[in-house]
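**Student:** Sequence and predicted model, in that order:
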Amino acid sequence: MKQKKASRHADATPHAAALIEGLRDIGYSLETAISDIIDNSITAGARQIRIITETSVDEPFIAVVDDGSGMTEDELVAAMRPGSRNPLSPRDAPDLGRFGLGLKSASFSQCRRLTVVSRKVGKTSAAIWDLDDVAIRNEWMVQLPDDISGSPGIDELGNTGTLVLWQKLDRLTGGMSHNAVKRAEIINRRIAEAERHLRLVFHRFIETPKRLSIELNGRQLLPLDPFATSNPATISDPEEVLSLNGSEVKIKSFTLPHHRQMSTTDWEDIAGPEGHLKSQGFYLYRGERLILHGTWFGLCRQSELSKLSRVRIDIPNSMDADWKIDVKKSSAQLPPVVRDRLRNVIERIQNGSKRTYLKRGQKMVDNKRLPMWNRILADDKIHYKPNIDHPAFSAFADSLPPDLRRGFLNCIALVGASLPVEALHADMAGTPEQIVPDSVDEDTLDQAVKATLSVLLGANKDINEIMALMKDVDPFRSAWDGTQRIIAATIGSKEKK
């Protein structure tokens, strides 16, 4: 029997300078890079995390200080090693890590000098990766300085905990490294943009201050709950549990309130810079840490009528491979079995979102509520026409001679035919919350209220029912104080007679 020749081996150790520069371009943004550092702090049991920035000095820096368990020198050196953990290795439930690359790749994406100082059991250890030094030596050698007393942020470190310090912020200066004012302006703007991301990604941790507090330059960050669970008008479905490979996927659907049921500040806050249309969809959490949001995973399209729909999906860190969580912990893919279940969830919760909008619209066209406009569905097309039977129109038309009455009704029909459908569609697709009914003057309101009141009283409806009917439709709803005053004066004068 012929024996196989033994394989030869060749040294394939990567060049330190080349590979470590490559780690800079995995695709981190400032907000995802800071989030990765915070993940490590949470895994270390931190209860307080402080982000400190100094941008106006000659050598600007960003520091993240926590009060976690800290590391010994051996543990620190291991943590500074690229690929310090195998992603296939089991992790404790609170562990937010993934590949053992986060600390290094996140830091290198923003700076050329990473210093980590950690304090554990009364002993302080420090290690430094300086990419300029690696470029010269071309060796996988981390610096272990004896004296770190002058390091920015070192005074913020407590009895236990870790300081992560970024210096040589070449990726954040926007090419303005020689213009201190412009450089500070650019970095400060980027940090301000990152603030909302941190409030959102870690909102479930900081909703309970005793669990975790995150500060940015001395100011505590407030949680940003994308589901508005504290608003009583938010609709939430029961949680569903799906078993997958011995672990559980938890799914909970929410329908946000209509914008008229929230303050403008809260509405804009949960919408974010891209608006509610781009914020609808699935919100994937790994260990309560937000991984991905504002996507339907290709199962449906984002639409105006479904923009109030949001679905929270919770997975444990043991399912990283199933969901293909990436290094940055900012993207994922649906496992096939979950995809099938979510199709049903989408149909149900999108119907809920549509009802929230349509419910308000239907009040306008409900015959019991004296609509100013009629919604007509014919030949698969929807038309809106002014309701010529509305008391405000019919009472005035009846007071006119026949020739003038015909001209008046023609004018009303012309207004309906000139409805700017395209402009309304464009506005509703963009900023529907900015579309409001036009106001009417006192004389117009007086005429409309008295005409409507006369018809409703003639139909033997009591005053409470009349008030409820009129409060639901414009122009009365938008001028309710004036409407109430006119009703009271009209009723009072009738009673005196």
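**Tutor:** Nice, I can see it.

**Student:** switch to C-alpha atoms for all contacts and neighbour counts from now on
**Tutor:** Fine.

**Student:** neighbours of A44, just the number please.
**Tutor:** Around A44 there are 20 other residues, counting by other CA atoms under 10 Å.

**Student:** pretty sure A194 is in a helix, no?
**Tutor:** Yes - assessed by DSSP: H, G, I helix; E, B strand; the rest coil, A194 belongs to a helix.

**Student:** how far away is G83 from V327?
**Tutor:** 11 Å (CA to CA, to the nearest Å).

**Student:** same deal with P145?
**Tutor:** Where V327 is concerned, P145 sits at a distance of 29 Å (CA to CA).

**Student:** F297 too?
**Tutor:** 19 Å.

**Student:** What of S279?
**Tutor:** 23 Å.

**Student:** Can you report how many residues lie near W323?
**Tutor:** 17.

**Student:** Please list all residues in contact with it.
**Tutor:** Residues near W323 by CA atoms under 8 Å, 6 or more residues apart in numbering: A332, Q333, L334, P335.

**Student:** Just the buried ones from those residues?
**Tutor:** A332 (16 or more other CA atoms under 10 Å).

**Student:** got CSV for the contacts of W323, with secondary structure and distance to H259 too?
**Tutor:** Converted to CSV, the contacts of W323 look like this (DSSP: H, G, I helix; E, B strand; the rest coil; distance: CA to CA, whole Å):
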residue, secondary structure, distance to H259
A332, coil, 30
Q333, coil, 31
L334, coil, 31
P335, coil, 34
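
**Student:** of all the contacts of W323, which comes closest to I376?
**Tutor:** L334 (41.4 Å; CA to CA).

**Student:** From what I see, that closest one and F297 are in contact.
**Tutor:** Yes - L334 is in contact with F297 according to CA atoms under 8 Å; the separation is 7.3 Å.

**Student:** another one to put next to it:
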Amino acid sequence: MDDRDGVRGPVVRRGMTDWQFDVPTSGSKRLRPDARYMDALTSQGYGFEVAIADLVDNSIDAGAQDVVVHFLRDGDHLVSLLVVDDGAGMDESALDVAMTVGGRRDYAADALGMFGTGLKSASLSHATALTVVTKTKRSRPIGRRWRMEQARTDFLCDIVEPDYAQTLLDRYADRPITWQGTVVRWDGVKDFPKHGDLGQTDRYLHRVIDKLGLHLGLYLHRFLARPDFNITIAVEDVRSGVVYMEYGVEPLDPFGYPMPGRPGYPREFRANLGDVGELPLAAHIWPAKSSMPEYRAHGSVLERQGFYFYRNDRLVQAGGWNGFRQPEQHFSLARVAIDLPVHSGDLFRLTVKKAGVETAPIFAVAVEESADGDGRAFVDYLGDAEGAYREARKRAGVERKPVIPPGMGFEPALRKAMDAELPFVEGEEPVSIRWRFIDADTFFELDREDHVIYLNQQYRPTLLGGRPGGLNDLPLLKALLYLLLHKVFESEMQGPRERDNLALWQSILVAAAKSEMGLIES
């Protein structure tokens, strides 16, 4: 180095001029995983509902149509939890791969599984023992069992006795297993009450099953909306065989509002991701002040807004802006549905628990520069969402009075829309609407005691205009009548003004119906 003129020359590191690009080796040595590897595998923060959802993903990948999440109790004590499906099952080699710690298999492009760790890490995060019993149409029943204390020491997986494997599968014959299927059994579940009385166990079950139903209903809502897929949650006493609870999980569509919060929505924006191509962004605005579980059932107001990522129709992130912007109260009505591309390189990285997506910086830039078919920018969508929120805040001083809810005879979608707009009186018999033959000069009759609106059957064929009738027919007519008449059932007395209104509506509706039938000349 010469610094006589203040200039430093190049530094030569002696002995490094013979750099080898390939590292030479002189053999191999097998190093067994440390016992703490299992603790690391099972300490990834799997929540209870997330872990069960991971097992149901496996059932879906196996082509299951029916999945049962079964809590087993012995009196006051919960003893086991099982996830049972009627999927294709596994043969011996496939089961060994599934139960191998770090075992990987080739996943189809549309599979929900990705990493090959979910069954083990999700299960052993919550149970001290994991048993899997399975059967295909062409193979005999087989089973494997991991016990946590054994997995920590020697990585030996137990082989389940074939007779027991058959017995366990037979226990679920036709509910849901027919010719094939899989049973995943958890024992020593850490969250189960240890020394609870009957009341504590029941309270635990109600709380956990409610949360589990909401989680499965949300993250698997596209599958549950299909007519050929069902999830049932049940509780059974192992001694008496009594089933204490049994209910089907309902889909909870985070975009399932009856009417958008802003006209013209949803709108599709397209984000340019370079080599990956254009990514559609389905931008939605929820109606303000919605009480629907699809809007309120998960997370806080700040957590629910933002991006909803789907992978192969499975929701993998419910809300959050992924660095695009900070969550704020006035964007609480904004939700964007995004179906992840099959091949996206490192742009999107799914977490192992499938409960979040990490996005590359280019994603936020692409969203900001995205536009819809009319040339509207994504920032305009955010402005519309904010405007819908602020307009609703201005109307917040107007409080709607609770009403008796609609019941039988009203189309489900109509009842859903009314539920989103109106607070309902709790504990009251709903207002139903039915058809029957009554006097020709009467369009409707009211049964105030039983909350029934009877419509005149004589006018029904004309109003239907040749369309087939049914229990929930003519929703527009029924909606208008409900809005006119619901107050009649909410008041104890009929005053002169109310009686006059009823006579007025009766007269005009009869005249309109007869005119529709051609019985009154213009």
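**Tutor:** Sure thing, it's come through. The structure presented is a predicted model; accordingly, all values stated were derived computationally and were not measured.

**Student:** Can you add distance to D67 of structure 1 and give the contacts of W323 of structure 1 back as TSV?
**Tutor:** Shown next, in TSV, are the contacts of W323 of structure 1 (distance: CA to CA, whole Å):
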residue	distance to D67 of structure 1
A332	31
Q333	34
L334	36
P335	37
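
**Student:** So which residue is dead centre in structure 2?
**Tutor:** In structure 2, the residue lying closest to the centroid (CA atoms, centre = their mean) is L218, at 1.3 Å.

**Student:** so where do the strands sit in the stretch 351-500 of structure 2?
**Tutor:** 357-359, 371-372, 432-436, 444-447, 452-456 (DSSP state E, counting those that start in this stretch).

**Student:** closest one to F223 of structure 2 among those strands?
**Tutor:** strand 357-359 (20.3 Å).

**Student:** Average separation of the closest one from the aligned part of structure 1, please.
**Tutor:** Strand 357-359 of structure 2 differs from its equivalent in structure 1 by a mean of 1.4 Å after superposition (mean CA distance after the TM-score superposition for structure 1).

**Student:** and that strand, how far from the chain's centre?
**Tutor:** Distance of strand 357-359 of structure 2 from its chain centroid, counting by CA atoms, centre = their mean, to the nearest Å, is 20 Å.

**Student:** quick one: it aligns where in structure 1?
**Tutor:** Counting by TM-score structural alignment, strand 357-359 of structure 2 pairs with residues 332-334 of structure 1.

**Student:** Now for the closest residue to V276 of structure 2 other than its chain neighbours, how many residues are close by?
**Tutor:** Sequence neighbours aside, S344 is the residue nearest to V276 of structure 2 in space, at 5.9 Å (criterion: CA to CA, 6 or more residues apart in numbering). If you count neighbours by other CA under 10 Å, S344 of structure 2 ends up with 13.

**Student:** same thing with E54 of structure 1?
**Tutor:** The burial count for E54 of structure 1: 16, using other CA under 10 Å.

**Student:** In structure 2, what residue corresponds to it?
**Tutor:** In structure 2, E54 of structure 1 lands on L72 (TM-score structural alignment).

**Student:** Surely that match is within a strand?
**Tutor:** Yes - remark: L72 of structure 2 belongs to a strand, assigned using three-state DSSP.

**Student:** quick revisit: name the residue in P145 and V327 of structure 1 with the higher neighbour count.
**Tutor:** V327 (20 against 11).

**Student:** quick one: contacts for that one?
**Tutor:** Here V327 of structure 1 is in contact with R98, F99, L101, G102 (criterion: CA under 8 Å, 6+ apart).

**Student:** ok, now with 7 Å
**Tutor:** Neighbour list for V327 of structure 1: R98, F99 [criterion: CA atoms under 7 Å, 6 or more residues apart in numbering].

**Student:** Need the nearest residue in space to the counterpart of V160 of structure 2 in structure 1, chain neighbours excluded.
**Tutor:** Alignment note (TM-score structural alignment): V160 of structure 2 maps to L144 of structure 1. In this structure, L144 of structure 1 finds its nearest non-sequential neighbour in A127, 4.7 Å apart by CA to CA, 6+ apart.

**Student:** Helix, strand, or coil at the aligned partner of that neighbour in structure 2?
**Tutor:** Counting by TM-score structural alignment, A127 of structure 1 corresponds to R144 in structure 2. Classification of R144 of structure 2 using three-state DSSP returns strand.

**Student:** neighbours around R144 of structure 2, how many?
**Tutor:** By other CA under 10 Å, 21 other residues sit near R144 of structure 2.

**Student:** same question, S306 of structure 1
**Tutor:** 24.

**Student:** what do you get for R199 of structure 1?
**Tutor:** 19.

**Student:** What of A392 of structure 1?
**Tutor:** For A392 of structure 1, using other CA under 10 Å, the count is 22.

**Student:** Can you name the residues that contact P280 of structure 2?
**Tutor:** Contacts of P280 of structure 2 by CA under 7 Å, 6+ apart are E268, F269, R270, A271, I338.

**Student:** make that S7 of structure 1, sorry
**Tutor:** S7 of structure 1 neighbours (CA under 7 Å, 6+ apart): none.

**Student:** Same check for the contacts of P280 of structure 2, but in structure 1.
**Tutor:** For the contacts of P280 of structure 2, the aligned pairs still in contact in structure 1 (both residues aligned by TM-score structural alignment, their matches' CA atoms under 7 Å) are F269, R270, A271, I338.

**Student:** Would you mind putting those into a markdown table with neighbour count and secondary structure alongside?
**Tutor:** Converted to a markdown table, the kept ones among the contacts of P280 of structure 2 look like this (neighbours: other CA atoms under 10 Å; DSSP: H, G, I helix; E, B strand; the rest coil):
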| residue | neighbour count | secondary structure |
| --- | --- | --- |
| F269 | 25 | strand |
| R270 | 20 | strand |
| A271 | 22 | strand |
| I338 | 18 | strand |
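
**Student:** tell me which of those residues is nearest to V379 of structure 2?
**Tutor:** Distances from V379 of structure 2 to those, taken by CA to CA, are shortest for F269, at 10.7 Å.

**Student:** ok, so what distance separates the closest residue to that closest one other than its chain neighbours from Y265 of structure 2?
**Tutor:** Residue nearest to F269 of structure 2 in three dimensions, not counting chain neighbours: D372, with 4.2 Å by CA to CA, 6+ apart. Distance of D372 of structure 2 to Y265 of structure 2, given as CA to CA: 12 Å.
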